[in-house]
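J.: show me the folded form of this:
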Amino acid sequence: MTEDARSSGGVQSVDRAAVVLQILARDGQAGVGEIADEIGIHKSSASRLLAALQAHELVQQDYDRGKYRLGFGILRLAASIPGQLNLVQEGGSVLRALAEQAGETVNLAVQRSGYAVNVDQAMGPSTLASQDWVGSLTPLHATASGKVLLAGLGSDERGKLLKSTKLAQFTSHTVTKRSELERELAEVASSGFAFTDEEYEYGLVAVAVPVRDHAGKVFASVSISGPKFRFAPRDQPQLLEQLRQAGDALSRRMGYSGGPESAVTAD
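T.: Below is the predicted model:
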């Protein structure tokens, strides 16, 4: 094979890989056959492309359904959320263990541009599971994860963020008054737990705890959510302890050397 031929083949492979990423970005997920049909290549060629992308963590496969979606290597390349890739890698086993214990959906979230961004999720064994929240931008003031992230900010930083963020109402239970929210965030900071009860969606209840980095700063949150008819976290002290331990375990994996924390921030 000549150098020009090898170069042409390499460019074609890169072009096809880029199209695969665009398809997954557009559709959220797709199977090998769907990708092959859209690009106009054989399924075996599409499978090799996906395997190469997966090896670089640019795509990942849902082993239950066999479909592919964008991987967290995309975030590493974009550098849109510092440390996120490492957080997800380290948090996977912690999230899965907690979801198995709780029997509900567990999410890992970070704060980005005034939203709580869900970066990983583990589903509990329940037959009635919550939706896939990975990649979702959710409001800080109306979600348990968001409240943990807000409470972890210094008062000046939190004040600036809330001043630029509209406290939109999603249900009749959403906290939309700044003074009321601040009182609740003080409780979150003191107890280490944030609760929401149908504040973002009717029927959805959640509880979250902080994840700290090596310097002790809250930079992520772990939450458990489930339907209100069966999930009442305030009445489940064992579950709350399991959640707290999960947050502490992930904090230690992120380099935090302090002991188990009850308060979110000292501010």
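J.: alpha carbons only for contacts and neighbour counts from here, please
T.: Fine.
J.: for the closest residue to Pro125 other than its chain neighbours, what are its contacts?
T.: Take Pro125 and drop its neighbours on the chain: the residue closest to it by C-alpha to C-alpha, 6 or more residues apart in numbering is Gly103, 5.5 Å away. With contacts defined as C-alpha atoms under 8 Å, 6 or more residues apart in numbering, Gly103 is in contact with Met123, Gly124, Pro125, Ser126.
J.: sequence B follows; please return its structure for comparison with A:
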Amino acid sequence: MTTIQEKSDTVAAVEKAFAILECLGNRRDVSVTELAQQLGLSKSSVHRLLQTLKALGYVAQDGESELYRATLKLFELGGKALENTDLVREADEDMRRLGELTRETIHLGALDEDAIIYIHKIESDFGLRMQSRIGRRKPLHSTAIGKVLLAHMTPSGARALLESQPLKIFTPQTLNTVEAVMQILPRVWKLGFAEDNEEAEPGLRCIAVPVFDRFGKVVAALSISFPTMRCDADTPERYTSLLKAASQSISGRLGWRPEA
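T.: Just a heads-up that it's a prediction; the model follows:
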């Protein structure tokens, strides 16, 4: 590994922190002195950074030997990034097909702490302007994707997330209490889809279905968004059917097999 020489205070500490993590990734049970010598840093600087990384859970220290090692938290973080990368790649073809069939906006969203985050999007052919973009976070309670993700959590887990922050009201249709959201989740789970009926944006509807990984865990939700003016009597049923077929295809490529 390239040795990092002691640099001026203008150099970001994160550069040194990642150098330490890289070193710990290649070796197990390393002392402060060894790290300092290998990286060309002072022992005090290495010790300070190690304590920060330890507090964040990325580094552990043996109680007797006082040697340091990397934890599995980095593996977990990398696994999540890899999972999302695989998910987007596997979902892209079906999302584009959905876009061609409906000409509406298609989203793929996943849980990001206490909100959803859009990780892929196919734009509407109609030039529909939505308050969404890849990487943007949206509330759980007012989105069809959020309701799907909540419905596949334990009730206590869903309630904890909903109670962690005030439920913002976006339109007169927004569910504005934890109990109101909790009451619909069993039905969402049973039917296999959720709806947002002008709850996030006026004049806009959305239907979402879950996407499963090989363990049967819901890792994301797939949705179609469309304006109420293009919603006929059979539109929700048709879009739900298309979404479920696409979700089954995506989930299958992720290794999921439906129960017999």
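J.: coming back round to it: lining up the contacts of Gly103 of structure 1 with structure 2, which overlap?
T.: Contacts conserved in structure 2 for the contacts of Gly103 of structure 1, using both residues aligned by TM-score structural alignment, their matches' C-alpha atoms under 8 Å: Gly124, Pro125, Ser126.
J.: mind putting the residues you listed into a markdown table with distance to Leu161 of structure 1, secondary structure and neighbour count?
T.: What follows is those, written out as a markdown table (distance: C-alpha to C-alpha, whole Å; DSSP: H, G, I helix; E, B strand; the rest coil; neighbours: other C-alpha atoms under 10 Å):
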| residue | distance to Leu161 of structure 1 | secondary structure | neighbour count |
| --- | --- | --- | --- |
| Gly124 | 33 | coil | 23 |
| Pro125 | 37 | coil | 14 |
| Ser126 | 37 | coil | 14 |
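J.: and the strands in the stretch 101-250 of structure 1?
T.: Counting by DSSP state E, counting those that start in this stretch, the stretch 101-250 of structure 1 has strands at residues 105-112, 115-122, 137-139, 194-197, 204-212, 218-227.
J.: next, the mean deviation of the third one compared to structure 2.
T.: Following superposition, strand 137-139 of structure 1 is found to deviate from structure 2 by 0.5 Å on average (mean C-alpha distance after the TM-score superposition for structure 1).
J.: so where in structure 2 does that strand end up aligned?
T.: Aligned by TM-score structural alignment, strand 137-139 of structure 1 falls on residues 137-139 of structure 2.
J.: and the helix ranked longest in structure 2, what's buried?
T.: The helix of greatest length in structure 2, counted in residues with DSSP state H as the criterion, is given as helix 73-102. Across helix 73-102 of structure 2, burial judged by 16 or more other C-alpha atoms under 10 Å covers Asn84, Leu87, Val88, Glu90, Ala91, Asp92, Asp94, Met95, Arg96, Leu98, Gly99, Thr102.
J.: next: stretch 142-155 of structure 1.
T.: The neighbour-count check on stretch 142-155 of structure 1 (16+ other C-alpha under 10 Å) flags Ala142, Thr143, Ala144, Ser145, Gly146, Lys147, Val148, Leu149, Leu150, Ala151, Gly152, Leu153 as buried.
J.: what's the spacing between it and its chain's center?
T.: Relative to its chain's centre, stretch 142-155 of structure 1 lies at 15 Å (C-alpha atoms, centre = their mean, to the nearest Å).
J.: if anything else comes up later, I'll come back, but that's it for now.
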